[in-house]
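Novice: Fold the following and give me the result.
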Amino acid sequence: MVGPAEKLAAMKLIMGREIDTPLTTKGTKLTWARIVVTKDKILGKSLRELALVEARGVTVSRINRAGVELPAQASSSLAFGDIVTVVGSKPDIDAVALELGNEHARLQEVQFPALFFGIALGVILGSIPLAVPGLSAPLKLGLAGGPLMAAIVLGRLGHWGPFTWYMPPAANHALREFGIVLFLAVVGIVAGDRFFDTLLHGDGIVWMGYGILITLLPLLIVGVIARVFGRFNYLSLCGVLAGSMTDPPALAFAVSMSKTGAASVAYVSVYPLVMFLRILAPQILILILAGAGAGTF
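Specialist: Modelled structure (predicted):
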């Protein structure tokens, strides 16, 4: 049986005791294989709709999506790039492989039309004014929040019409690293011409000290609380802290310490909310302060 530990413990109470028997398909007609989902007509369909057990006699034991193992349930829907582990006879597994696609070459293709459609949609969403009662002017997500919102929605959707939102791991890694390099380069270019002058003259050292305290103290407090009371592991904690600061270089450092995706998963869990707050909170504060200032005259 395959499933969460607590569910397996419950099934032992229902079915009987656990046995320590080697699991093998040797000497039987059964075998197992991993099949990649690449057929467009399969995307979004649930295992119940595919009826692989009834039609082919093949059982799906688990689904691997972006490196995360998911339990195979009747309501589980398939997405492009999913790796499903199937058990059955060799001819039946071959037939299921043709039905699901199993075209590994398609996993290396970058879906540029879908990518540019998502960027265009993000620009449109970022330009839409959001009227909030009590504020004198509408808010906007801008070029940072709009594409982020579009990416979240389209990533959850997975596919629509001719578009499939899937990024090969190599391309994803390359674009992510390239984006971090561009971000740091722009920061350096903007601050470079007056960095040393600000640092060596006036209150530059004092402001750097304030910046260190403002950055370090919240990290230490949140880190200790999350570690002691939340029982966060170190990599997930690094991802959460990097996401709370929307700090891609910190994420890159955390990812480099391990081959697992724990830091990245924690990062993306908090990053969208923090980014929206960073975009909207300054606009709200400016409008509130502007309104309060206008009311004093």
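
Novice: alpha carbons only for contacts and neighbour counts from here, please
Specialist: Noted.

Novice: Going along the chain, name the strands of the stretch 151-297 of the chain.
Specialist: Using DSSP state E, counting those that start in this stretch, the strands of the stretch 151-297 of the chain run over 159-160, 163-164.

Novice: next one: the stretch 1-150 of the chain
Specialist: For the stretch 1-150 of the chain, the strands defined by DSSP E, counting those that start in this stretch cover 30-36, 59-65, 68-71, 83-89.

Novice: who does the shortest one touch, helix- and strand-wise?
Specialist: Contact here means 3 or more CA pairs under 8 Å, 6 or more residues apart in numbering; DSSP states H and E; on that basis strand 68-71 packs against strand 59-65.

Novice: mind listing what's buried in the strand it packs on?
Specialist: Burial within strand 59-65, assessed by neighbour count using 16 or more other CA atoms under 10 Å, is assigned to 59-64.

Novice: now swap in stretch 97-116 and tell me
Specialist: 97, 99-103, 106-107, 110-111, 114-115.

Novice: if we can go back for a sec, pipe the buried residues of strand 59-65 into CSV and attach distance to residue 263 per row.
Specialist: Formatted as CSV, these follow (distance: CA to CA, whole Å):
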residue, distance to residue 263
59, 32
60, 29
61, 27
62, 23
63, 21
64, 18
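
Novice: residues touching the closest residue to residue 135 other than its chain neighbours, list them.
Specialist: Closest residue in space to residue 135, ignoring its immediate chain neighbours: residue 287 at 6.4 Å, by CA to CA, 6 or more residues apart in numbering. Residue 287 makes contact with 135-137 under the criterion CA atoms under 8 Å, 6 or more residues apart in numbering.

Novice: circling back to that earlier point, between which two of the buried residues of stretch 97-116 is the distance greatest?
Specialist: The span of these, defined through CA to CA, is set by 97 and 115 at 27.6 Å.

Novice: okay, now the closest residue to residue 132 other than its chain neighbours: neighbour count?
Specialist: Sequence neighbours aside, residue 138 is the residue nearest to residue 132 in space, at 6.3 Å (criterion: CA to CA, 6+ apart). When neighbours are defined as other CA atoms under 10 Å, residue 138 has 14 of them.

Novice: For residue 138, give me its contacts.
Specialist: Residues near residue 138 by CA under 8 Å, 6+ apart: 129-132.

Novice: if we go to 10 Å?
Specialist: 128-132, 283-284, 287 (CA atoms under 10 Å, 6 or more residues apart in numbering).

Novice: Let's compare: structure for the following, please.
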Amino acid sequence: MDAIRTLLESQLLFSLFLTVALGYVVGEVNIKGFSLGSGAVLFVGLAVGGFAPKSAPPGLLGTLGLLLFLYGVGIQYGAQFFKGLTSANGLKANASALFGVVGAGVLAVALVPMFGIKLDESLGLFAGSGTSTATLQAIIAALHSDGASVGYSVAYPIGVAGPILGLYVLHAVLKPKIVQPAAKVIETAEILVKNAEFIGMKFSALTSRLPPGVAIAAVRRDKHNQIPTEDLVIRADDVLLATGTDPVALKQAAETFGVLQTGRITSDREDLDYLRVFASSKAVVGLALGDIRFPEGVICSIAHVRRADADMLPNPDLILEVGDRVGLLVNRAHIKAVRKLFGDSIKGTAELSFISIGMGAALGLLLGLIPITVPGVGKLTLGLAALLLLALYLGKIRRSGPFIWTMPLSANLVLRNFGLTIFLAQVGIASGPKFFATVGTAGVSFLLYSLAIAFALVLITAVFCLWVFKLPFDMAVGVISGATGNPAILGFGNRIAPTDQPDIGYAMIFPSMTIAKILFVQIAAALMGG
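Specialist: Below is the predicted model of the structure:
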């Protein structure tokens, strides 16, 4: 055993990646539907750190992992985050999480008179149960003592395991029916115009009468296919190539304008051919479809955009991202020019703009250092919460001049999952020695206090989400994950609610609740003699 301990303590990277590997093995163990997933990496790390106290990699490595995770989440869900702040569900989600954070904080402070523990230790328990390092830093700065670190080290693992267990119980008891949205696939319909109401009408007027979710990609006239212009006048027996993701809407369009036909447009590729390209060029990525300028003389129109596993109609406001697959109707003579415009490089879709990532992360870290003065409380800094806020903003605007802030979805997922794993492994190994030492001296009391605080945070947030504001279960999972804070909880949430709503809920909640936790401990320290 001594030889293994020596190996772990002398080869820190070996210890890190061994923890990652063993963590994922343990995370895959399924007991009656319950498994820890990536969260198991933290607990394996605690065991490794307890066994080999000097095996922890530098803390900077864990911070880097957390930075990659938060930056990736912000870039992907920026638009949804800002939309959520002004939506009814977004306001309800933030209110639910705030009630949970304040309720858990009040319980932590109440431990001081009820059980005689020190204020710094109780606030440390609150910070650890909410897995917020920024909150711990705020406590130490306000109270100038190390007691908060003791409470934090004990509570942190509970702050991960408790909410995961809470979400599992909620899912088991409520048995919510969560339907993974079917991937949207573009379908086409050829419509022979027979309705006299539309004959002689301009194309721009005709499109205003289309059912929602239906677009016209091409018109066939006199045995030739053409891309319609706004001032094209519709004639009898014109054939419209309608596209959409809803077969019912396509059928409705056919009944409105005429009758369904087959094969007239799609079988004739003399004038227009179908081409699918990858969006990988800076000339188009980050631009709205309506702002893309094709080379002079090029006859081409965008029929649809496929992102991840879903097809999207070519709305003029839709912004292209790296890796989007764009379906075009184009004259064969212009195919080469169109490929050059879009880039059409699958290799390019896997590449990251490290200039953009470096600038975005550096600006976020810089913002996190700026002290914010709160009347009656003092100065505080947001740390990595500021980086997440900036990443959310960059994800919303997507492009600033030559800088493309977004990244390919596949690269984003790999980057942030790798960052999360490294963060959990490093924190677990580093916390192991203090965790077992504190539990040995303080007994199980701190563990029980931590459980109470963590479950209060989960329960209060869940009650307001599910029963007071009646938010969907998958959205509530994201809100609870954001209120409790640790990415491993979100990872488990994604397993029991496999939609995009947990990620969106987490992104909406995490920055504001990090600020709320910091403010709470600052106010508690000021009011209670810190």
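
Novice: Next, the TM-score between them, please.
Specialist: Overlay of the two chains. TM-score (TM-score structural alignment, normalised by the length of structure 1): 0.73; 284 aligned residues with a CA RMSD of 4.0 Å.

Novice: re earlier: check the strands of the stretch 1-150 of structure 1 for me and report the most buried one.
Specialist: Among those, strand 83-89 has the highest mean neighbour count (mean count of other CA atoms under 10 Å), at a mean of 20.

Novice: and it, how far from structure 2 on average?
Specialist: Superposed on structure 2, strand 83-89 of structure 1 shows a mean distance of 2.8 Å to its aligned residues (mean CA distance after the TM-score superposition for structure 1).

Novice: now what about that strand, what contacts it?
Specialist: With contacts defined as CA under 10 Å, 6+ apart, strand 83-89 of structure 1 is touched by 25, 28-38, 52-53, 56-67, 69-70, 72, 78, 93-94, 96-97, 100, 102.

Novice: Residue 97 of structure 1 - nearest residue in space that isn't next to it in sequence?
Specialist: The shortest distance from residue 97 of structure 1 to any residue other than its chain neighbours is 6.1 Å, reached at residue 35 (CA to CA, 6+ apart).

Novice: Could you check which residue of structure 2 pairs with the one you found?
Specialist: Residue pairing (TM-score structural alignment): residue 35 of structure 1 is matched to residue 277 of structure 2.

Novice: Next: residue 85 of structure 1.
Specialist: Match for residue 85 of structure 1 (TM-score structural alignment): residue 327.

Novice: can you pull the contacts of the closest residue to that match other than its chain neighbours?
Specialist: Nearest residue to residue 327 of structure 2 in three dimensions, chain neighbours excluded: residue 276, at 4.4 Å (CA to CA, 6+ apart). When contacts are counted by CA under 10 Å, 6+ apart, residue 276 of structure 2 touches 302-306, 325-329, 339, 344.

Novice: And residue 276 of structure 2, how far from residue 325 of structure 2?
Specialist: Residue 276 of structure 2 sits 6 Å away from residue 325 of structure 2, taking CA to CA, to the nearest Å as the criterion.

Novice: Then residue 415 of structure 2?
Specialist: Distance of residue 415 of structure 2 to residue 325 of structure 2, computed by CA to CA: 21 Å.

Novice: what do you get for residue 159 of structure 2?
Specialist: The value you get for residue 159 of structure 2 to residue 325 of structure 2, if CA to CA is used, is 41 Å.

Novice: same check, this time on residue 265 of structure 2
Specialist: Distance from residue 265 of structure 2 to residue 325 of structure 2, counting by CA to CA: 22 Å.

Novice: mind listing the helices for the stretch 1-150 of structure 1?
Specialist: Applying DSSP state H, counting those that start in this stretch to the stretch 1-150 of structure 1 gives helices spanning 5-15, 47-50, 52-56, 90-100, 112-127, 142-157.

Novice: Could you export those as CSV, including distance to residue 218 of structure 1?
Specialist: Shown next, in CSV, are the helices of the stretch 1-150 of structure 1 (distance: least, CA to CA, whole Å):
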stretch, distance to residue 218 of structure 1
helix 5-15, 35
helix 47-50, 45
helix 52-56, 52
helix 90-100, 48
helix 112-127, 30
helix 142-157, 24
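
Novice: Out of those, which is closest to residue 163 of structure 1?
Specialist: Nearest to residue 163 of structure 1 among the helices of the stretch 1-150 of structure 1 is helix 112-127; the distance by CA to CA comes to 5.1 Å.

Novice: State the span of structure 2 onto which the closest one is aligned.
Specialist: The aligned range for helix 112-127 of structure 1 in structure 2 is 354-369, by TM-score structural alignment.

Novice: what does the matching stretch rub up against?
Specialist: Here stretch 354-369 of structure 2 makes contact (CA under 10 Å, 6+ apart) with 67-68, 70-72, 75, 380-391, 394, 399-400, 402-407.

Novice: What residue in structure 2 is paired with residue 150 of structure 1?
Specialist: Aligned counterpart of residue 150 of structure 1 in structure 2: residue 390 (TM-score structural alignment).

Novice: what sits against that match?
Specialist: Taking CA under 10 Å, 6+ apart as the test, what residue 390 of structure 2 contacts is 71, 74-75, 78, 360-361, 363-365, 367-368, 384, 396.

Novice: Can you spell out which helices and strands pack onto the helix or strand hosting residue 110 of structure 2?
Specialist: For residue 110 of structure 2, the element it lies in under DSSP states H and E is helix 88-115. Counting contacts by 3 or more CA pairs under 10 Å, 6 or more residues apart in numbering; DSSP states H and E, helix 88-115 of structure 2 packs against helix 59-85, helix 119-129, helix 445-462, helix 473-484, helix 501-527.

Novice: which position in structure 2 aligns with the residue nearest to residue 132 of structure 1?
Specialist: Under TM-score structural alignment, residue 138 of structure 1 pairs with residue 379 in structure 2.

Novice: do you know how far the residue most central in space within structure 1 is from residue 128 of structure 1?
Specialist: In structure 1, the centroid-proximal residue (CA atoms, centre = their mean) is residue 268; its distance is 4.8 Å. Separation of residue 268 of structure 1 from residue 128 of structure 1 (CA to CA): 24 Å.

Novice: can you check residue 251 of structure 1 too?
Specialist: Residue 251 of structure 1 is 30 Å from residue 128 of structure 1, by CA to CA.

Novice: Neighbour count for the two, which is higher?
Specialist: Neighbour count, other CA under 10 Å: between residue 251 of structure 1 and residue 128, residue 251 has more, with 21 against 14.

Novice: which one in structure 2 is aligned with the more buried one?
Specialist: In structure 2, the residue matched to residue 251 of structure 1 (TM-score structural alignment) is residue 490.
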